[in-house]
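Peer 1: pasting the sequence and the predicted model now:
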Amino acid sequence: MQRPASNLTMSVAALLAESAKRHADRPAITMNGITTSYRELWDETRAYAGALRDAGVGPGDRVALLIPNVTDFARVYYAVLSLGAIAVPIHALLKRQEISYVLEDAEAKVLICAAPLLAEGAAGAQASGVPVFSVLAPTELGTDRLEERAAASTAIDTYLPRHPEDIATILYTSGTTGKPKGAMGTHLALVEQTGALIGGTLEVRAGDRLFGGLPLFHTFGQTAVLNVGIRAGAEIILLPKFTGSDALDIVLDQHVDVFFGVPTMYIALLEAGKARTERPTSLRYGVSGGAALPLSVLQGFEQRFGAKIHEGYGLTETSPVACLNHVNREPRAGTVGTPIWGVDVEIADPTEPGRIVLLERGELGEVVVRGHNLFSGYLNRPEATAEAMVDGWFRTGDLGTKDDDDYVRIVDRTKDMILRNGYNVYPREVEEVLMEHPGITNAAVYGVSHETHGQEIAASVTVAESSGLDADTVRQWAAERMAAYKYPRLVEIVTEFPLGPSGKILKRELVARHARA
């Protein structure tokens, strides 16, 4: 719901508009060797906005984006926001039925789709009765091209100011059960997030080169890389499809200053690093989020690349960063750092769902968050919103602790905790032990139903080709290092994991696959 206009205004589009004034000739985005300056990016964004305005898009309209990590994502994203409309990014790997669901749930007015994704995107839009504009499409394809509309329209002068609590984005969260929910992010939350990250949490300078391999349709890449990078006047080096070898080439050959990634990306980068022995000359640090970072990966990255990883924590609903190992402090391994400026992160009693009962420092409980970074609620789901937002706090569903120095440790998801023979088993703890084996490159631990024990502990692991490891060897190795109730009895060697939009391992799919076996 959009609020009436007032004297108090704000817009995420201002991030680009202001940087176009301050850093006009600096490179803003580079992809496949083609660089777009800040002036060019804002001019092209204003042209796209003019085309969308002429197509009837206005304040409060929901515009869906099905665009991978290409420069057009930024052009379209900021164009939509500059009109006061709401950007609804869609996971680039979704199929037509899933796309149709998002379009209908968000009541999208139009879908803007990159040409390589039109097969599924156009079919999903047709099923939902939503018009499609294409980008990157060749003329002979015959689609309604946004580029052509922009050339025939008059560009907007500047962005439309919005009330700070107006909705800027709707990002769909995968969740563990049921249909995805649309988390509504406000202009206030997103703009304040960039300010809090730049102002003493991260160290991103004008002219820095940022690794842009995180998907921009996901909150981590969209906020921490795109919005932060644009506000700072940095250059974002986009990687349309992540592979470890391509990422390594960018880090080494394009002199990346800051690497942003999730644990699976760092693992792939370390593996690719075995093929090229040179060390980066510009890399100052890495930032990790989205899932727990194994200690062995953190240490291996510092040894191989000469840069520390600063691990953080957040969710789509927290825009996303709530805690981070601040870059101007020595990172504490095994923690996700301290709360960012203006945000409270505490530990609450998970057995009190209807109210927030904060626990003492050091006690294990549910991580709760409040501050300027919170979302406005779930679209069309007041019950889910009321369950998640209690007494002004967002209940994350994650278990953790907070020490006397304000450092937060995430133990696991409350729903991921395994109960075997009455004992609590935290998958992250088991994964850390498994990752200590030099032949194991990644591990996912999860619980599966068992008629005697209630739940049994299962592990899926990827291994180095030269390791010669099999499931029995891994099981025996784990049994020698963990209590009898902790080690995984069920072990499978896999070549790859099912991944979510941010690169997080989808354990629910591993559980489902085990149930089907």
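Peer 2: Done, it's in. Note that the coordinates shown come from a computational prediction; the quantities given were computed from them, not determined experimentally.

Peer 1: only C-alpha atoms from now on, for both contacts and neighbour counts.
Peer 2: Noted.

Peer 1: any idea which helix or strand comes after the biggest helix by length in the chain?
Peer 2: With DSSP state H setting the assignment, residue counts place helix 38-54 as the longest helix in the chain. Scanning forward in sequence from helix 38-54 by DSSP states H and E, the next helix or strand is strand 62-66.

Peer 1: okay, angle between that next one and helix 38-54 too, please.
Peer 2: Relative orientation of strand 62-66 versus helix 38-54 (axes from the mean of the first three to the mean of the last three CA atoms, to 10 degrees): 130 degrees.

Peer 1: please compare the first structure with the one that follows:
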Amino acid sequence: MGNLALNLAASAANTPHAPALRLGDLTLDYAAVDAAAARVAGLLRDRGIRPGDVVGICLPNVPSFAICYYGVLRAGGVVVPLNPLLKERELTYHLADSGAKVLFAWEDVAETAQASAAATGTEPIIVTANGFDELLALAAPAPGYEERDDDDTAVILYTSGTTGRPKGAELTHANLLANCDVVAEVLLNLSPSDVVLGALPLFHVFGQTFALNTVVKVGALLTMLPRFDPTAALEVLERDGVTVFEGVPTMYTALLNHPDGKSFDLSGLRLCVSGGSAMPVEVMRGFEQAFGCTVLEGYGLSETSPVVSFNLPDRERKAGSIGLPVPGVEMRLVDDAGLEVGGDEVGEIAIRGHNVMKGYWGNPSATAAAIPDGWFRTGDLARRDSDGYYFIVDRKKDLVIRGGYNVYPREIEEVLYEHEDVAEVAVIGVPDARLGEEVCAVVALKPGGTATAQDLVEHAKHRIAAYKYPRHVVLVDALPKGATGKILKREIVVPSDLGSDLSGIR
């Protein structure tokens, strides 16, 4: 299949003057994006980057993200996309674990990026809104594309379980190329005339595959939002005649409930895609009625590039279902021994296909545990109906999905355990009307401990990204435990009026 960046080369050759990326008043055509990516590759070559070397990209949804992304791939490098909201300790871990030699970082997070880079021996390159072109102009463009094998790693996406530190899922060029083809041709039926709203963060696999890579493959236009805001999104949807909108359920809720939503002309919108967490059926129906479009819901993970299953455009859609496996992907439900469950029984989703990652970066034991027999174990429990549609019923992992972002309880628990007054802590998700789930920490203090709920929120707030820290902290005498002393999260009961009890914690 070759280098993923060849998709950009093909579109630049076929339609050089077609608009590729738009942000506000700035529009770049395919020739300009390809030329800038060539200069990024040249810049990296000058900095000693060779095929297989790792390069971090810590940028919001701006054209420079796409330019750096394809520039790294063009040079044969491995991209590590990083959330600009990461704190110094988090960014330092990711740089150290991946062995990143260079980090492209947005000007707004320059101080954090430079501190983390200094701690890990990484070379920082600060990307500014106005000065990046001048920096690239100093570099000679790389003359061609480094040849890569199908099984060579293209992107390392950091994810985490409920235990241990974040793990880097290695997605190959073949993984991403195949998944991109499925999205473009089977799910979206995308054409060069389409305009896709890039509101999903591009550092996340959902945005990378559904927006960036798929748009570039077909030569369509990606119009970008650095930060989702419902008013701004509606303005861009109308201004650019967006035909495809991709988002997480909270985005749909915000657009549907916008007081002036019906005053915007969204007649160009033909298709919407939802992922990240389950969309409430009433929100889906309301959105389709309000904006006259179809919403397709599906399922995927960072380790699967991400698309696993979807409600397909030409098949029946079932409310609450994650749909059917996409072409080239197999799904089955297994028990703890790896044996397939029968009938309407609940089992863990296991996946095999072109989308499954190569493994966890530098972590063969975690890879073996996740893919013990060629089937990737997701940790998600589901049932399958007689038509083959899958329905998730629970999460084997204690994952909290807050507004479409994955929050891993163990990480927050470790931070709270660093507080001198904390004896025991369990982090769980509690229902939230706006975000789907909110992060709640249930804490037992040490004898004589005087920390308040607000103290613990502030402790976490300054150590982890803004979307992760707990908005609710419940202080208890002790946490429920089993016979072995293990904390039993399923037996934790939190007050039903969290909002009023902790109204000052937001």
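Peer 2: Looks like it came in fine. These figures come from a predicted structure and were not determined experimentally.

Peer 1: got a TM-score for the two of them?
Peer 2: Once superposed, chain against chain, the TM-score is 0.80 (TM-score structural alignment, normalised by the length of structure 2); 433 aligned residues with a CA RMSD of 3.0 Å.

Peer 1: which residues in structure 2 does the longest helix of structure 1 align to?
Peer 2: The counterpart of helix 38-54 of structure 1 in structure 2, using TM-score structural alignment, spans residues 30-46.

Peer 1: now swap in stretch 286-296 of structure 1 and tell me
Peer 2: Taken onto structure 2 by TM-score structural alignment, stretch 286-296 of structure 1 occupies residues 272-282 there.

Peer 1: before we move on, back to that, which residues sit against the longest helix of structure 1?
Peer 2: Helix 38-54 of structure 1 is contacted by residues 16-17, 19-21, 23-28, 74-76, 78-80, 82-83, 146-147, 149-158 when judged by CA atoms under 8 Å, 6 or more residues apart in numbering.

Peer 1: and it, how far from structure 2 on average?
Peer 2: If you overlay the two and look at helix 38-54 of structure 1, the average distance to its match in structure 2 is 1.0 Å (mean CA distance after the TM-score superposition for structure 1).

Peer 1: downstream neighbour of the strand or helix carrying Glu411 of structure 2 in the secondary structure list?
Peer 2: Using DSSP H and E, Glu411 of structure 2 falls within helix 409-417. The helix or strand immediately downstream of helix 409-417 of structure 2 is strand 422-432, counting by DSSP H and E.

Peer 1: after that following strand comes which helix or strand?
Peer 2: Proceeding N to C from strand 422-432 of structure 2, the next assigned helix or strand is strand 436-445, under DSSP H and E.

Peer 1: nearest residue to the middle of structure 2?
Peer 2: Centrality entry for structure 2: nearest residue to the mean C-alpha point is His204, 2.7 Å, by CA atoms, centre = their mean.

Peer 1: Pro84 is in contact with that one, correct?
Peer 2: No - the pair His204 of structure 2 / Pro84 is not scored as a contact, 11.4 Å apart, by CA atoms under 8 Å.

Peer 1: the stretch 101-250 of structure 1: helices as residue ranges?
Peer 2: Along the stretch 101-250 of structure 1, counting by DSSP state H, counting those that start in this stretch, helices occupy 118-128, 146-152, 187-196, 219, 228-232, 244-253.

Peer 1: let me know which of the ones you listed is tucked in deepest.
Peer 2: helix 219 (a mean of 29; mean count of other CA atoms under 10 Å).

Peer 1: and that one, which stretch of structure 2?
Peer 2: The aligned range for helix 219 of structure 1 in structure 2 is 205, by TM-score structural alignment.

Peer 1: give me the mean deviation of that stretch from structure 1.
Peer 2: With mean CA distance after the TM-score superposition for structure 1, stretch 205 of structure 2 departs from structure 1 by a mean of 0.4 Å once superposed.

Peer 1: about what we covered before: now the longest helix of structure 1: buried residues?
Peer 2: By 16 or more other CA atoms under 10 Å, the buried positions in helix 38-54 of structure 1 come out as 38-54.

Peer 1: out of the contacts of helix 38-54 of structure 1, list just those in strands.
Peer 2: Members of the contacts of helix 38-54 of structure 1 lying in strands (criterion: DSSP state E): 27-28.

Peer 1: using ChimeraX, define a selection of the buried residues within the contacts of helix 38-54 of structure 1.
Peer 2: In ChimeraX, this line selects whichever of the contacts of helix 38-54 of structure 1 come out buried by 16+ other CA under 10 Å:
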select :16,17,19,20,23,24,26,27,28,74,75,76,78,79,80,82,83,146,147,149,150,153,154,155,156,158
